[in-house]
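Visitor: Structure for this input, please:
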Amino acid sequence: MSQSRFTTRHMATAGIIAAVYAALTLLLPIPQYGGIQFRVAEAMTVLPFFFPEAIPGLAVGCFLANLLGSPFVLDWVFGTLATLLAALWTSRLKNRYLAPVPPVVCNAVIVGAEIAWFSVQDGAAFWPAFGLNFVTVGLGEAGVCFVLGLPLLHWVSQNKALCRRAVKS
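Guide: From the prediction side, this is the model:
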């Protein structure tokens, strides 16, 4: 954030982002959990490129979506961690076209490992399961973040009301 403090406006923005993320995840009738995912809300993980206040909003929104949509406590923790780390990393990038990379990498690694662990627990079967889930989660995340996230960033950069607040071009 260009200011050193978290303002009421930042908190409101984070709250709106959290609500939209959770609603998109819980209400859309497409695969949101499991090895093959197309979580549309993950397109929003590119927003910290322009708006650092999106970071807590994405983390809270993901946690709420996982809490209400997944029976697994580990998903609440590690799914949220993947989104949080991706948002933090995205906020540090200098090139907008690279903004989808952190969510893809974080989710492929963390969520891929989480799903593999749920599938086989541990032992020799973990690594093949991880490899498969790394690819399937990563492909779904890449689809969402590149196909939906990059146009979202373009729209933000073209929107006059939002553009005044954008910290990078």
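
Visitor: hey, let's count contacts and neighbours off CA atoms from now on
Guide: Fine.

Visitor: need the contact list for Leu153.
Guide: Leu153 is in contact with Val46, Leu47, Arg96, counting by C-alpha atoms under 8 Å, 6 or more residues apart in numbering.

Visitor: Report the contact partners of the residue lying closest to the second one once chain neighbours are set aside.
Guide: Excluding its sequence neighbours, the residue lying closest to Leu47 (C-alpha to C-alpha, 6 or more residues apart in numbering) is Ala54, at 6.2 Å. When the contact criterion is C-alpha under 8 Å, 6+ apart, the partners of Ala54 are Thr13, Ala14, Ile17, Leu47, Pro48, Ala87.

Visitor: Second input sequence below; structure requested for side-by-side comparison:
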Amino acid sequence: MKKTNFLVQAGMIGAVYVVLTILFAPYSYGPIQVRVSESLTVLPMFMPAAIPGLFVGCIIANIVGGNGLVDIVFGSMATLLAAYLTYKMPKKWLAPLPPVVVNGIVVGFILNYLYGAPLIITMGWVTLGQLIACYGIGYPLILTLEKYRDKIFPRS
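Guide: Here you go, the predicted model:
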């Protein structure tokens, strides 16, 4: 039963990530982006199933995005690393930080490679977009989920 719950949670999170990324596609892809779905990268703070869910969701979203194998592999690996580091964060206000830093660096390099824009510029735009998604949307999500933690995430 625990394994089934884990898989269902991971699948649902991955699906929501994909839907949000595609729904907001004009803002999710390109050299300047605010990927609203990245707000979900705070979920590993509440459930470990979010780690593989975000990873698989990002793979699918990056396949749809059309930026090629570099983005699919390295962009998704960045999300996996950020999700794991979020899971390890000791304080809630730090939970959104790993996706901001990891994606700022990794996706900044990817966009520099794909679009030829200066590295510092691509890193800056990605970091800004991640700050908006992870702290602007993700942190209020943390506060809301924490308020209803016992109802949403019952202890087994």
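
Visitor: returning to what we had before: in TSV: the contacts of Leu153 of the first structure, plus secondary structure.
Guide: What follows is these, written out as TSV (DSSP: H, G, I helix; E, B strand; the rest coil):
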residue	secondary structure
Val46	helix
Leu47	helix
Arg96	helix
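
Visitor: In those residues, which residue is surrounded by the most others?
Guide: Highest neighbour count within the contacts of Leu153 of the first structure: Val46, with 31 neighbours (other C-alpha atoms under 10 Å).

Visitor: so what corresponds to that one in the second structure?
Guide: With TM-score structural alignment as the criterion, Val46 of the first structure lines up with Val42 in the second structure.

Visitor: Can you name the helix or strand that the counterpart of Leu81 of the second structure in the first structure falls in?
Guide: Structural alignment (TM-score structural alignment) places Leu81 of the second structure against Leu85 in the first structure. Using DSSP states H and E, Leu85 of the first structure maps to helix 80-91.

Visitor: That helix vs the second structure, mean deviation?
Guide: By mean C-alpha distance after the TM-score superposition for the first structure, the fitted helix 80-91 of the first structure averages 0.6 Å away from its aligned residues in the second structure.

Visitor: Can you check which part of the second structure the helix or strand that that helix is followed by sits on?
Guide: Counting by DSSP H and E, the element after helix 80-91 of the first structure in chain order, helix or strand, is helix 101-106. Counting by TM-score structural alignment, helix 101-106 of the first structure lines up with residues 97-102 of the second structure.

Visitor: From the chain's centroid, how far away is that stretch?
Guide: Mean-position distance between stretch 97-102 of the second structure and its chain equals 9 Å (C-alpha atoms, centre = their mean, to the nearest Å).

Visitor: next one: stretch 5-23 of the second structure
Guide: Chain-centre distance of stretch 5-23 of the second structure: 11 Å, with C-alpha atoms, centre = their mean.

Visitor: go on, stretch 96-106 of the first structure?
Guide: Using C-alpha atoms, centre = their mean, the offset of stretch 96-106 of the first structure from its chain centre is 10 Å.
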